[in-house]
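*Asks:* Give me a model of this one.
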Amino acid sequence: MEVPFISSGATSRAYYSLVRKVEYASSLQSANQHLSTAIETGRRQLADPAVSFNERRKCLILLLYCYTNASHGFLAADAFNFAFPHAITMAEGGRTMDHKRIGYLFCAEVMPSNHELQLMLVNTLRKDLEHDSVPRICLSLENVIASSNPDLVPAVQSRVQDLLSHNSPHVRRRALLASRSLARHQPEWLSRIGQQILKRIDDPHPSVACAALALSAQLPEEHAANAQLVVNDMLKALSSDPSSYEPWFFVRTLLAVFFLGITENNIPTILELIRGSSKYHDGATLRGAFLVLSKIAPRTLLSLMPVDFESPIQSLRPFLMSRDPNDVYLFLSCLECVDPVLWAGTSPDVPAVLDGWEVERMMQLLGSHDALVRRTTLRVLNRVDLGLVASYYSRTVESIPCGLSIEDVNGYAIRLLEILEARSGSDGELYARELKDLLVRLEQASPDVVLEKVVESVLFCFQNANMDFHIAFATTMLTFVVDSDSRLPQTITVIVAALATEQCGKVAISPLDLLQGLASRLSSSLPSVKDACLLAMLRIAADCDVPSPVIQAVTEHGQNSKRHIRRRCEHKKGAIIIPT
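*Replies:* Model prediction:
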């Protein structure tokens, strides 16, 4: 949609023009060229000794746009070095807060942390921290939060510590967040300010207390015990009068309790909080309370739960039957926090909380269209009984209807692959064999198709697995293609071709066997699968002498194929070929 300059919010017509050129560029190269031209224009403008602060501001904003929108690797590492002195000048001598903000922002986003001009920026920050103006102090603290470095810590830590007791809540809050940023470079810094952080937890301003709660989870051991007591006391006070506080503050307090630990006398408070938050449909508080509950051992929870108090799972039951996917996920994510001993009836001492029809409803969620719901359900049920998921998997595989569309088959496959991945764990060989059996069954439902989503999912799983899984899975899959007596589904052949390209020479299967196995699959493969096999064979041919039967098979296949496949079979420097 065309937006005129006056309504665009652009800081200058040059900026407006550049954005339009980049957004409407016909290619990535064209967009990069516009950005490069703008950087050179900015270089010339800033080189003028008479350039004003306003012109500097406009130029730095334009250069910041170039920095954030240039494609990776297009700009040299020192492409913006010419602008750093001007940004520091803006941060130090800017006539308005807006001038200083742009200077600080440019340095934080663009200047490397080890740049030689960082020392000048440190001096500017220290001066602004010592200033009496609250906006100026806040601006400098925000820069400390965004771009702290080891050289900055000794220069500003004393002043930041003093600002923890400043009259302005805006300064106190930012001083706490700046302390967290400085502690990344000097962890012992938190030991010095531990008592001040604990005092700020009781700060009358909620935003300051919230920042202190976030920082309390990182306190060292000498302060952790006191922090635990303070945070638990705050939780009890909040629970006694919940209407006086915002829900987000409740959630932050619960997260602090989660990290620091809950005291035993506060367990009834958590249980009451669960019952109240479920009644008022406060999902964030409910989820936070169950996270705290996950830190309590089952037997401890049972022993400390009041005799007449119902199981916390009872409060979740209405969410299971909701038509809102968010409610269903809330039910599952909270249930996952509780040991199955407390609700699944796996222990003779504790009866099951959910009825049979509710468990069946959970089983149905394994077929949900929401991937997050499926995966969470899978984790919950696996903790209860591995047989539940195995039974569902077997029933689903046996009942896949025939004549489905490719989209429906992909949907079935992805849901079953998630279960298969969970069942196999780190056993790559088991995953490979189960995958083959599953795809054979899926091909019966929809023959002669390549399930692209399955290929993507399997290769993604392989990429993110450990090395033992890599070796076992790749070896087993490549063995399938070497076995000339077995017919492979088209999808398996594509996966094998991808693995052969990457894993050739890394597994105990010779390149020659892989070449012969892939060559034997060409005649029965779809054109797209043939293409993948030929590309893999070209890669494998570099690691061995290509036998004449393979060359003959590829030659004959190329002669009987259309132009694209024939071109794949051309002979260049010893690769698999068809003579031209």
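
*Asks:* okay, CA-based contacts and neighbour counts for the rest of this
*Replies:* Noted.

*Asks:* ok but residue 116 is inside a strand, no?
*Replies:* No - using DSSP: H, G, I helix; E, B strand; the rest coil, the assignment for residue 116 is coil, not a strand.

*Asks:* neighbours around it, how many?
*Replies:* Residue 116 has 10 neighbouring residues, counting by other Cα atoms under 10 Å.

*Asks:* do the same with the one 3 residues further on
*Replies:* Other residues within reach of residue 119, judged by other Cα under 10 Å, total 13.

*Asks:* ok, now residue 58?
*Replies:* Neighbour tally, residue 58, other Cα under 10 Å: 20.

*Asks:* what does residue 28 give?
*Replies:* 11.

*Asks:* and if you look at residue 261?
*Replies:* So residue 261, with other Cα under 10 Å, has 22 neighbours.

*Asks:* now residue 513
*Replies:* Applying other Cα under 10 Å, we find 15 residues neighbouring residue 513.

*Asks:* Give me the nearest residue to it, chain neighbours excluded.
*Replies:* residue 482 (6.1 Å; Cα to Cα, 6 or more residues apart in numbering).

*Asks:* Distance of that neighbour relative to residue 458?
*Replies:* 20 Å (Cα to Cα, to the nearest Å).

*Asks:* Kindly report the same for residue 14.
*Replies:* From residue 14 over to residue 458 (counting by Cα to Cα), the distance is 48 Å.

*Asks:* now do residue 193
*Replies:* From residue 193 to residue 458 the distance is 50 Å (Cα to Cα).

*Asks:* this one as well, want them side by side:
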Amino acid sequence: AKYIAQCIEEIKQELRQDNINVKCNAVAKLTYIQMLGYDISWAGFNIIEVMSSSKFTCKRVGYLAASQCFHPDSELLMLTTNMIRKDLNSQNQYDAGVALSGLSCFISADLSRDLANDIMTLMSSTKPYLRMKAVLMMYKVFLRYPEALRPAFPKLKEKLEDPDPGVQSAAVNVICELARKNPKNYLSLAPIFFKLMTTSTNNWMLIKIIKLFGSLTAIEPALGKRLTQPLIDIISRL
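*Replies:* Purely as a prediction, here's the structure:
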């Protein structure tokens, strides 16, 4: 404990430096100390400063520390809205990607409301890397801010037929999770899921789709007859 206390004092000295690289290194040390069970919430302002760096190597460290230190009730999150929006709209896909990854760990209802449109825009990005992350991130947004589901649903439905298999799989995962609470709302998507089930070779995605159909057949029993042969075909391929 004495050694850790000494290290923290040294880190505090480094955080007072003007050099962003020194601060970044100090925040990286704090992430390790946090993993040992020590509280680092006192460094919240410093973490935000490193998150806002224009250097990706520093930004990545900042978002990592934020994902470990911040939580949806953190008061400092109100200071991050514009900074995160700037990263989400960055021309560098990795800036936007690291922002989405970090945000998923501490997104609050206010951040969900304020950033929902920016994340929805990324669902139509030309880069599959960002489309996939944005689709998955929207699930966290829906949990914190359910009002975002209605305007986002058409884009989410589009992603079920995305040319990239990673994006397609992400959309299936999100809709399957949403359908666990209210499968009736997703009955209209049965034709798309039926097409995916009969054409996809992604076993993990097929498992999700079959589970979803298990919920949908309880609402629409007629689906059961149509599913029999495709299920036999899938089992015979395994």
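
*Asks:* hang on, the residue nearest to residue 513 of the first structure packs against residue 511?
*Replies:* No - applying Cα atoms under 8 Å as the test, residue 482 of the first structure and residue 511 come out as separate, 10.3 Å apart.

*Asks:* ok, for the spatially most central residue of the second structure, nearest residue in space, not its chain neighbours?
*Replies:* For the second structure, the residue nearest the mean C-alpha position is residue 137 (3.1 Å; Cα atoms, centre = their mean). The shortest distance from residue 137 of the second structure to any non-neighbouring residue, by Cα to Cα, 6+ apart, is to residue 104 (6.2 Å).

*Asks:* How many residues are close by the counterpart of that neighbour in the first structure?
*Replies:* Here residue 104 of the second structure is matched to residue 145 in the first structure, going by TM-score structural alignment. Neighbour count for residue 145 of the first structure, taken as other Cα under 10 Å: 20.

*Asks:* Surely residue 145 of the first structure touches residue 177?
*Replies:* Yes - with contact defined as Cα under 8 Å, residue 145 of the first structure reaches residue 177; the gap is 6.4 Å.

*Asks:* in the second structure, what residues pair with stretch 418-430 of the first structure?
*Replies:* Counting by TM-score structural alignment, stretch 418-430 of the first structure has no counterpart in the second structure.

*Asks:* list the buried ones in that stretch?
*Replies:* Across stretch 418-430 of the first structure, burial judged by 16 or more other Cα atoms under 10 Å covers 418, 419, 420, 421, 422, 423, 426, 428, 429, 430.

*Asks:* Quick one: map residue 229 of the second structure onto the first structure.
*Replies:* That one, residue 229 of the second structure, aligns with residue 268 by TM-score structural alignment.

*Asks:* what about the equivalent of residue 81 of the second structure over in the first structure, helix or strand, and which?
*Replies:* Taking TM-score structural alignment, the alignment pairs residue 81 of the second structure with residue 122 from the first structure. Assigned by DSSP states H and E, residue 122 of the first structure belongs to helix 118-129.

*Asks:* quick one: that helix to the second structure mean distance?
*Replies:* Superposing on the second structure and averaging over aligned pairs (mean Cα distance after the TM-score superposition for the first structure), helix 118-129 of the first structure comes out at 1.2 Å.

*Asks:* sorry, back to before: and residue 14 and residue 458 of the first structure? which has more neighbours close in?
*Replies:* More crowded of residue 14 of the first structure and residue 458, by other Cα under 10 Å: residue 458, with 19 against 13.

*Asks:* tell me what the strand or helix carrying that one is packed against?
*Replies:* Assigned by DSSP H and E, residue 458 of the first structure belongs to helix 452-463. Packing partners of helix 452-463 of the first structure (3 or more Cα pairs under 8 Å, 6 or more residues apart in numbering; DSSP states H and E): helix 406-424, helix 467-482, helix 490-503.

*Asks:* what range in the second structure does the helix or strand harbouring residue 364 of the first structure sit on?
*Replies:* Assigned by DSSP H and E, residue 364 of the first structure belongs to helix 356-364. Helix 356-364 of the first structure lines up with nothing in the second structure when matched by TM-score structural alignment.

*Asks:* Could you pull out the buried residues of that helix?
*Replies:* Going by 16+ other Cα under 10 Å, helix 356-364 of the first structure has these buried residues: 362, 363.

*Asks:* ok, then the element right after it?
*Replies:* Next element after helix 356-364 of the first structure (DSSP H and E): helix 371-384.

*Asks:* Pull up the aligned stretch in the second structure for whichever helix or strand comes after that next one.
*Replies:* With elements assigned by DSSP H and E, the helix or strand that comes after helix 371-384 of the first structure is helix 386-398. Under TM-score structural alignment, helix 386-398 of the first structure corresponds to no residues of the second structure.

*Asks:* what's the helix or strand for the nearest residue to residue 23 of the first structure once chain neighbours are set aside?
*Replies:* Counting by Cα to Cα, 6+ apart, residue 31 is the residue found nearest to residue 23 of the first structure once chain neighbours are left out, at 7.7 Å. Using DSSP H and E, the element containing residue 31 of the first structure is helix 28-46.
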